[in-house]
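**Q** Kindly return the folded structure for what I paste below:
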Amino acid sequence: MRERTDLETRMNAVQRLTAELSDNVELIELGEMEGDKTVIADAEQAIRELKAEIDRMQIESLLAGEADSNDSYIEINSGAGGTESQDWANMLLRMYTRWAEQHRNKVEILEMHDGEEAGIKSATIMVKGHNAYGWLKTESGVHRLVRISPYDSQARRHTSFASVWVYPVVDDSIDIQINESDCRIDTYRASGSGGQHINTTDSAVRITHLPTNIVVQCQSERSQHKNRATAWNMLRARLYERELEIREQKANAAAAGKTEIGWGHQIRSYVLQPYQLVKDLRTGVESTSPQDVLNGDLDAFMEAALAHRVHGGKDGEITDVD
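**A** Next up, the predicted model:
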């Protein structure tokens, strides 16, 4: 049923765009016959807007992976650098939350560890929406910030790092077998806001998968039972994402999607001082408005990364989508 709904949505969109294009072409012809420049200008603007929508649909046609239509987890971890890096991790959390809200996706915070003075040490959120994982999957990697630190009394320029890891929410149709004897389960007291109860009981759950050393944790619920169930789902998702990555590497090692995250593997730089620039180091796409990007304006970067990933284009080059 979900596949049928997806196909119907795509077909209806194509039919709507075709009809709107035809209507606006007729308006231009009518405007030329009557010499009405306003009608012509309005119709041409409408066609330009249609083109932008079509370009986006072309990119969406690339989202054909078996998990692309699923909801998505986003895990953010601050790098070395104390308060500055923790503040940067919090900025990234806000950026992805804003992006999700702009695309009418729902965001649920599953786990968050606050920094000592400001920001966060780590956080995991779930983004719920059609093709959430497909759009977000190219965001995995290390993100670099350069700015004058508001936490430096001498107003020096600082470089901070934070890692982002995106993996799909696994639905019931995907069977992931986990041997519980391969896992270590720890409970601990949740941190952050949540009232007296959440801070006085060991409701938070951490599961470590020993063969792969994958660690997941959840503290979003007051009930340890609910947090445990969510953590198991997160572990299944991480193991599934790991299997997808292995398959992709085997199929085409040169065009493998996400490599193991390391602090030397920046995918994007955000420079706030001494100049204003956000640059994706994989595709060459740039923005001279970092504040817009940090407010969730990420579509240009995601679209370029998706096209680059599928077509193997060179840096800065987006090959045409048939």
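**Q** Only C-alpha atoms from now on, for both contacts and neighbour counts.
**A** OK.
**Q** in a strand, that's where residue 196 is, yeah?
**A** No - in this structure, residue 196 is helix, not part of a strand, as judged by DSSP: H, G, I helix; E, B strand; the rest coil.
**Q** Please provide the structure for the following sequence as well, for comparison with the first:
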Amino acid sequence: TPTHLLSYPIRSSHSIDDKDRVFKQLGTFALRKKIEDTVLRGEMLAPTVLQLEEEMSVWRDEKMRDYNYWDDPVKSNEMLAKLADRAKVVDTLKDLAYKIEDAKLIKELAETDAVNYGLIKQAYNASVDISKFLDQYEMSKLLKGPFDIHGASLVIKAGDKGIYSEIWAERLLSMYVKWAEKQGYKGRVLEKCSSNSGGIKSATIEFEFKYAYGFLIGERGVHRMMSSLEKTSFHEVILAAVDVIPLFLETISDLPLDDNDLIMSYLPSENDTGPIVPVVHIQHAPTGICVQSSGERSKFANKMKALNRLKAKLLVVMSEQGVSDLSSIERDAIVDLWDQDTRRYMLQPSKLVEDLKTGVQLPDLNSVLDGNINPFIAAYASLRHATEKG
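**A** The predicted model follows:
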């Protein structure tokens, strides 16, 4: 029945990149082929990328020598930060070259033995690290938006289906936390409002690593869990909305806000991730944009967090509308979060996940809910890049 949708048995499955499971299921031949493909990709890309990054690093270093730091301290700091980031990438690429050689050597040693599973697994683990870095590097080159390099605050809100939407929102929260772990990072659940059903009414996760916003911006919008594509008497649609807000890691936005434009209120806290402090809710009256914060340890800290989120959302809207000041924002042109369809997760006739922004479909619902959403992220980044170039 429709009311049993979210209790539909979805068998638990490990991640598709779970090293132990992949090792056991693919078999020795498939693993060797996977290692060979990754090593070949690394040998083709790593030297070229390393040379390019080293040349860019030298160029930036020379530019800094000719620059008068006192002319523009802010710009100087930005240039120094970029130079430091470039140096880190160069160091990582050099380390990657060693990993590629290690993977080749270990694989060759494994082949001298009839079946040396330990060595093959070791080479596979090295190839996973190689592939992960190259994927992230290639993605960073696609992300050129004004806020892509920043961290991200991801806000999940349950729809109006009560217990079922709340359970669905909790599953999405788990999906994003697992995704971050697979990238080698941690998603910090800063705010979480649980419900009696075992689900959540809302939650906020902060991803404090570079390019998190660029990776996740395509997740913004409505995520639909559907029992079936067919609109029968058993057809059920359960909604949750995801918002993605830039999280400025190194600098704080200096966007000036008029206090007279802010409607501030303090609500009883339902957050169960920290101490009980009032929820700070702020609405920007001219645009109608609302934000709130409840995950910090004091009312003042929550107020500052909410203000920073409001500024970040306003900056995004200004960028989307191509305006340079708050007074030029067209309120009617601001797209409602609940009017943006992002993804459909279907239980019947097969466990299919369809991304509505890019058209990408994945046939393994369990794998997606286990955090394997990079195909959607990569497709949206490529789509944005192609649109910007066009």
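**Q** Any chance you could compute the TM-score here?
**A** Superposed pair, TM-score by TM-score structural alignment, normalised by the length of the first structure: 0.76. Supporting alignment: 290 aligned residues with a Cα RMSD of 3.6 Å.
**Q** Find me the equivalent region of stretch 139-154 of the second structure in the first structure.
**A** Under TM-score structural alignment, the match for stretch 139-154 of the second structure in the first structure covers residues 59-74.
**Q** got the buried residues for that stretch?
**A** Residues 59, 60, 62, 63, 67, 68, 69, 70, 71, 72, 73, 74 are the ones in stretch 59-74 of the first structure that count as buried (16 or more other Cα atoms under 10 Å).
**Q** cool, stretch 23-37 of the first structure as well?
**A** Across stretch 23-37 of the first structure, burial judged by 16+ other Cα under 10 Å covers 24, 25, 27, 28, 31.
**Q** Ok, stretch 184-200 of the first structure next?
**A** Judged by neighbour count (16+ other Cα under 10 Å), stretch 184-200 of the first structure contains these buried residues: 187, 190, 198, 199.
**Q** Among the residues you listed, which one sits closest to residue 103 of the first structure?
**A** Distance to residue 103 of the first structure, by Cα to Cα, is smallest for residue 190 among these, at 30.3 Å.
**Q** circling back to that earlier point, now, which of the buried residues of stretch 59-74 of the first structure lie within strands?
**A** Judged by DSSP state E, the buried residues of stretch 59-74 of the first structure include 72, 73, 74 as members of strands.
**Q** Pick out whichever of the buried residues of stretch 23-37 of the first structure sits closest to residue 207 of the first structure.
**A** Of those, the one sitting nearest to residue 207 of the first structure (Cα to Cα) turns out to be residue 24, at 56.8 Å.
**Q** Residue 235 of the first structure in helix, strand or coil?
**A** When classified by three-state DSSP, residue 235 of the first structure comes out as helix.
**Q** Alignment lookup: it to the second structure.
**A** Match for residue 235 of the first structure (TM-score structural alignment): residue 310.
**Q** Tell me which residues touch the residue mapped onto residue 165 of the first structure from the second structure, please.
**A** In the second structure, residue 165 of the first structure lines up with residue 243, judged by TM-score structural alignment. By Cα atoms under 8 Å, 6 or more residues apart in numbering, the contact list for residue 243 of the second structure reads 154, 155, 156, 219, 220, 221, 337.
**Q** In CSV: the ones in strands among the buried residues of stretch 59-74 of the first structure, plus distance to residue 174 of the first structure.
**A** Shown next, in CSV, are those (distance: Cα to Cα, whole Å):
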residue, distance to residue 174 of the first structure
72, 15
73, 16
74, 20
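**Q** Looking at those, which is nearest residue 218 of the first structure?
**A** Closest approach to residue 218 of the first structure among these (Cα to Cα): residue 73, at 12.0 Å.
**Q** ok, now which ones touch residue 74 of the second structure?
**A** By Cα under 8 Å, 6+ apart, residue 74 of the second structure has no neighbours at all.
**Q** Helix, strand, or coil at it?
**A** Under three-state DSSP, the three-state class of residue 74 of the second structure is helix.
**Q** For stretch 55-63 of the second structure, give the aligned segment of the first structure as residue numbers.
**A** The aligned range for stretch 55-63 of the second structure in the first structure is empty, by TM-score structural alignment.
**Q** Next, count neighbours for residue 292 of the second structure.
**A** For residue 292 of the second structure, the neighbour count with other Cα atoms under 10 Å is 21.
**Q** Can you tell me the closest non-neighbouring residue to residue 28 of the first structure?
**A** Spatial nearest neighbour of residue 28 of the first structure, chain neighbours left out: residue 40 (4.8 Å); criterion: Cα to Cα, 6 or more residues apart in numbering.
**Q** The one you found: helix or strand, and which one exactly?
**A** Assigned by DSSP states H and E, residue 40 of the first structure belongs to helix 37-60.
**Q** can you map out the helices along the stretch 201-350 of the second structure?
**A** Taking DSSP state H, counting those that start in this stretch, the helices of the stretch 201-350 of the second structure run over residues 212-216, 299-321.
**Q** Mean neighbour count and distance to residue 373 of the second structure for the ones you listed - can I get that in JSON lines?
**A** Formatted as JSON lines, those follow (neighbours: other Cα atoms under 10 Å; distance: least, Cα to Cα, whole Å):
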{"stretch": "helix 212-216", "mean neighbour count": "25", "distance to residue 373 of the second structure": "10"}
{"stretch": "helix 299-321", "mean neighbour count": "19", "distance to residue 373 of the second structure": "24"}
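**Q** for these, which one sits closest to residue 365 of the second structure?
**A** Residue 365 of the second structure lies closest to helix 212-216 among the helices of the stretch 201-350 of the second structure, at 19.0 Å (Cα to Cα).
**Q** so the closest one aligns onto which residues of the first structure?
**A** So helix 212-216 of the second structure sits over residues 132-136 in the first structure, by TM-score structural alignment.
**Q** average gap between that stretch and the second structure?
**A** Taken over the aligned residues, the distance from stretch 132-136 of the first structure to the second structure averages 1.3 Å (mean Cα distance after the TM-score superposition for the first structure).
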